[in-house]
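Visitor: this one's sequence-less:
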């Protein structure tokens, strides 16, 4: 067997094996910090509740408060360059929020993305704040999810105009909540209490993110539940990233004192916690340097998921006041925006994007792709530019590999002579081969390394294209208006020339009648094969004959941006290999190898 063909088969088999293993095993089991004493409880009907105890041992009380539906409650509008929505004065909940810059699809009349929705809607999703009662207070004395606030200042929440809500309890304690928002997706929530009563009071501020309607039998709109994508809880605990899938939350152990399934961990200085979907995220962010208790909780009865932050208990003496400021991120996972928030003090906020196992590759690959897109102004051409840069970086290794392959071709007559001389003595033949390689300074395994190095790069680029928002609905040209989606062309629409859609990507028809990009992928792999004569062994010949078309169908349902990369990679590899081998005195007979491939027996089989 030709050693070069052995290497190519081995490298391809390894590539295929790693791809299969990747899709079976990725991602790895998540690790979460050890559980502490739970900080939150669930109400009897499963809706969002206030914490049952504060972060200090001084706090007490069961603290069960239900976030009830009240559609007629007054509202305060939210209007920013990128957000629209409203705040319900029932609980002061931020429970209506839409993203002006993003639409749910590419249809001309598509709705904008709705991130948050109030209690009573099919998939309620909201943020609420309050105070957990401690010594000297009861639940009725502190604001919670159902408190009826009044507007003290402001009319519409915008970057220029904050809004102040207030509420006074029966003990003459006045609570205020000042909400402000920036030009992007960050809210600032300042909670204060003014104690004009005659006695000291202890209480702890908290924030809750709650979402309803996600469960094994209830689907959240937009939830992918795809095994290479993390959707669920994402948090940072003093520099350690915690990721908990929704399905894993359903496996939390039940704490009888909390009457809910919870995972709790203590943050000493810096951290945040929230929910992440494919492209959108909500995150509770206490001020840096503030210790707090974070919790992720699931109520099995009502299919409610919650994340909470509870700050340390404060004691407010009579005639004194206390204030605490936290932030809430609610918006799109744009790399530039999140990076700016990280630079502004949110610890490792960029890690909220699901970079995966190969984060040391996905992060720089995305950065380079992002910069190329800014420079070129088109993500499709940026992907091709990225391919050129990657191939340039790997060129020294590729050069050595192709030089070695050219020398192997020059040694072919001597290798055939060794085979005839050794006859059936395989050990003698191997010894002769090794001596020949050593004498001519040829490494028969050199051809494998460039192919093997492409595997983690391929996976990393696949991850980048799939998870990053910047690729969502990113156009290239013509029918290719979303590089994060599979090729929209097919023979049914004459590869994009006719105005109707191709078969659905999940259908059998789409698997059979593939688009133009997978077809070009198969052709580019087939041409790359033709740089070398077909192997003489019939089994090898059959494997080589089917390989391009197997990969063509296997990658046909992948994101079209990834297929663009693969086509560009094959084309550049073909050109490099052809030119380098020619420079070493061996001219690949591409057309001759194509012609011989249509014959029943290999060109040099001697039959």
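Guide: Great, that's in hand. Since this is a predicted model, take the numbers as computed values, not measurements.

Visitor: Only C-alpha atoms from now on, for both contacts and neighbour counts.
Guide: OK.

Visitor: so which helix or strand takes in residue 331?
Guide: strand 321-332 (DSSP states H and E).

Visitor: What of residue 15?
Guide: Assigned by DSSP H and E, residue 15 falls in helix 3-25.

Visitor: immediately after that helix, which helix or strand?
Guide: strand 75-79.

Visitor: How far away from the center of its chain is that following strand?
Guide: In terms of CA atoms, centre = their mean, to the nearest Å, the centre of strand 75-79 is found 31 Å from the chain centre.

Visitor: From the rest of the structure, what touches that strand?
Guide: 84, 85, 86, 87, 88, 89, 97, 155, 156, 157, 158 (CA atoms under 8 Å, 6 or more residues apart in numbering).

Visitor: related to what we said a few turns ago, for the strand holding residue 331, which residues meet the burial criterion?
Guide: By neighbour count with 16 or more other CA atoms under 10 Å, strand 321-332 contains the buried residues 321, 324, 325, 326, 327, 328, 329, 330, 331, 332.

Visitor: this is the comparison structure:
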């Protein structure tokens, strides 16, 4: 076997390994538990160690009733405060003053005509409850009944609609000398600012710790469960990023109090904590140091993240306040980068799951985003990015293809060595090494571009899969979502026959090839024809089947990734053809195609 064919086989095997490993790492989504089973309302245990530790006894506890602090039973509808911004809609539940209803105006659940707006936060009465709560922990001079609990009914000052131009102020009077306020504002995107205040009209000093938390009932029903994607806890603590999937949160160590983790993080300067989904995220961002905690309550399958701020000493007749922010929205690269660079949210871009190859995925996406800002279409931007990457790697490609052309020139010399050495493999190898040294040819140089393509392939797959900017991004015609597989199907002649393509999750979907996977197979097949088929029958069979195996295996990959691979193969074909011709070797593409068909006819004749 000559070294050029060895390189080709090695390249094929490496590519095959990439695809096989990818399928092992990214299995189809598994069924998740029904989160609707959890609908009971949990309340606050007023103690410093744990601001939220719901128990069966506490589930029926409400704040002590008074004229100034009315309470509402859980089965009664609570009044709501509307939220209306250019990008958000929803409401604030005045029972507990919780943010539990938030939708994204710019994003739909899918591309169907009846699609609804994406929901980020949901109340307890709906599927997948997920909401933000704020409150106070008594430290000294006040007991738990004197602070607003989860079921306390807050009142609104003013007209009662939250917009970027009109912040709202909620108040709660405990009837015993403490008046609590909560001032909420929101910007043009996804950031809420919450200022928690207290006025002390008693005769003594009180000490309280404000807190903010995010509570999620059950594992989200739309959890992807892909190895390549992180969904679950995400927090930054003084520059240290931590991620934990929901199954890991369930295994967090706890002490003797239900749901109170033994391990906590004291954030000295800056950080944030919350939950991240595929494309959406909700995080609490305190303005100063805080105690960061993640919890799981197994009895009710509740996941929770807390940010407990430093205690406030409030003398008689004085007021005090504490500020924090809440991000609840889409993980848009540009928006999050603005919060990081202009508004001081430490390493906020790391909330996007860049993966192990972050040193590649970050710059690759930055370039892709820049190209899209000028081109205006993500599909053409992917093609432009591929051309740019091939241009960067061109010096290596040139050296590789030049070496391949040189080795073609040495074929007669190599054949003579084989005849001379006979069955003496050691003599054959020694003679070939001397020939390579004499002619200054490196047979391994052809593998380097392939090896460099592997991390680029992984990184681009990660970028296409996790970044919001590729979601529902159209290219041309039938490609309406570059983050999804090609929706066309050869089984219905690409829409000419009057029935739909099979469901992508069905077994038969592997036979439902779209236009892009077929073009991918053809591009790989043509790339093979730059070189004559190897003489060994086993090698011939591997090379003959490999493009079509890849075509089927990649049929359900994201259209954006298949588009990248087609473009890459096309550019590689052009580069290799041009470089080999410039070094005196003219690839006989059409001749190699004819020979491949003639071999098939001979094999059939036998």
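Guide: Structure's in. What do you need? Note that the structure is a prediction, hence the values are computed from the model and not measured.

Visitor: For the helix holding residue 15 of the first structure, give me the average deviation versus the second structure.
Guide: With mean CA distance after the TM-score superposition for the first structure, helix 3-25 of the first structure departs from the second structure by a mean of 2.6 Å once superposed.

Visitor: Check which helices and strands that helix sits against.
Guide: Contact here means 3 or more CA pairs under 8 Å, 6 or more residues apart in numbering; DSSP states H and E; on that basis helix 3-25 of the first structure packs against helix 448-467.

Visitor: Packing partners of the helix it packs on?
Guide: Using 3+ CA pairs under 8 Å, 6+ apart: helix 448-467 of the first structure touches helix 3-25, helix 359-376, helix 395-410, helix 560-583.

Visitor: how big's the offset between the last one and the second structure?
Guide: Its match in the second structure and helix 560-583 of the first structure itself, once the structures are fitted together, sit a mean 0.3 Å apart by mean CA distance after the TM-score superposition for the first structure.

Visitor: which strands and helices sit next to that helix?
Guide: So helix 560-583 of the first structure, by 3+ CA pairs under 8 Å, 6+ apart, packs with helix 379-393, helix 395-410, helix 448-467, helix 516-529.

Visitor: in the superposition, what's the average offset of the shortest one relative to the second structure?
Guide: Think helix 516-529 of the first structure. Mean for helix 516-529 of the first structure is 0.5 Å (mean CA distance after the TM-score superposition for the first structure).

Visitor: other SSEs contacting the helix or strand following that helix?
Guide: Later in the chain than helix 516-529 of the first structure, the nearest helix or strand by DSSP H and E is helix 538-554. If you count contacts as 3+ CA pairs under 8 Å, 6+ apart, helix 538-554 of the first structure packs onto helix 516-529.

Visitor: The helix it packs on corresponds to what range in the second structure?
Guide: With TM-score structural alignment applied, helix 516-529 of the first structure matches the range 515-528 in the second structure.

Visitor: Please spell out which residue in the first structure sits farthest from the middle.
Guide: residue 421 (57.9 Å; CA atoms, centre = their mean).

Visitor: Could I get the buried residue list for stretch 266-279 of the second structure?
Guide: Neighbour-count burial for stretch 266-279 of the second structure [16+ other CA under 10 Å]: 267, 270, 271, 272, 273, 274, 275, 276, 277, 278, 279.

Visitor: one step back: could you turn the buried ones of the contacts of strand 75-79 of the first structure into a ChimeraX selection?
Guide: Those of the contacts of strand 75-79 of the first structure that count as buried under 16+ other CA under 10 Å are selected in ChimeraX with:
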select :84,85,86,87,88,89,97,156,157,158
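
Visitor: Contacts for stretch 154-166 of the first structure, please.
Guide: Contacts of stretch 154-166 of the first structure (CA under 8 Å, 6+ apart): 76-80, 92, 149-153, 174-183.

Visitor: how far does that stretch stretch from start to finish?
Guide: 12 Å (CA to CA, to the nearest Å).

Visitor: again, but for stretch 435-451 of the second structure
Guide: For stretch 435-451 of the second structure, the end-to-end distance is 25 Å (CA to CA).

Visitor: now swap in stretch 181-191 of the second structure and tell me
Guide: End-to-end distance of stretch 181-191 of the second structure (CA to CA): 20 Å.

Visitor: how about that stretch, aligned to which bit of the first structure?
Guide: By TM-score structural alignment, stretch 181-191 of the second structure lines up with residues 176-186 in the first structure.

Visitor: returning to that earlier point: let's have the helices and strands packed on helix 560-583 of the first structure in CSV, adding distance to residue 260 of the first structure.
Guide: CSV is the format used below for those (distance: least, CA to CA, whole Å):
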stretch, distance to residue 260 of the first structure
helix 379-393, 46
helix 395-410, 56
helix 448-467, 31
helix 516-529, 49
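
Visitor: Can you say which of the ones you listed is nearest to residue 203 of the first structure?
Guide: helix 448-467 (40.7 Å; CA to CA).

Visitor: circling back to that earlier point, which among the helices and strands packed on helix 560-583 of the first structure is found nearest to residue 189 of the first structure?
Guide: Of these, nearest to residue 189 of the first structure by CA to CA is helix 448-467, at 29.6 Å.

Visitor: Check which residues of that closest one are buried.
Guide: For helix 448-467 of the first structure, by 16+ other CA under 10 Å, it's 448, 450, 452, 454-457, 459-467.

Visitor: what's the average distance of it to the second structure?
Guide: Helix 448-467 of the first structure sits 0.5 Å off on average (mean CA distance after the TM-score superposition for the first structure).

Visitor: Now do that helix and helix 359-376, the angle between them.
Guide: 70 degrees (axes from the mean of the first three to the mean of the last three CA atoms, to 10 degrees).

Visitor: Which position in the second structure pairs with residue 111 of the first structure?
Guide: Residue 111 of the first structure maps onto residue 116 in the second structure, by TM-score structural alignment.

Visitor: could the buried residues of stretch 266-279 of the second structure go into JSON lines alongside distance to residue 42 of the second structure and secondary structure?
Guide: Output for these, formatted as JSON lines (distance: CA to CA, whole Å; DSSP: H, G, I helix; E, B strand; the rest coil):
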{"residue": "267", "distance to residue 42 of the second structure": "27", "secondary structure": "strand"}
{"residue": "270", "distance to residue 42 of the second structure": "29", "secondary structure": "coil"}
{"residue": "271", "distance to residue 42 of the second structure": "27", "secondary structure": "strand"}
{"residue": "272", "distance to residue 42 of the second structure": "24", "secondary structure": "strand"}
{"residue": "273", "distance to residue 42 of the second structure": "21", "secondary structure": "strand"}
{"residue": "274", "distance to residue 42 of the second structure": "19", "secondary structure": "strand"}
{"residue": "275", "distance to residue 42 of the second structure": "19", "secondary structure": "strand"}
{"residue": "276", "distance to residue 42 of the second structure": "23", "secondary structure": "strand"}
{"residue": "277", "distance to residue 42 of the second structure": "24", "secondary structure": "coil"}
{"residue": "278", "distance to residue 42 of the second structure": "27", "secondary structure": "coil"}
{"residue": "279", "distance to residue 42 of the second structure": "28", "secondary structure": "coil"}
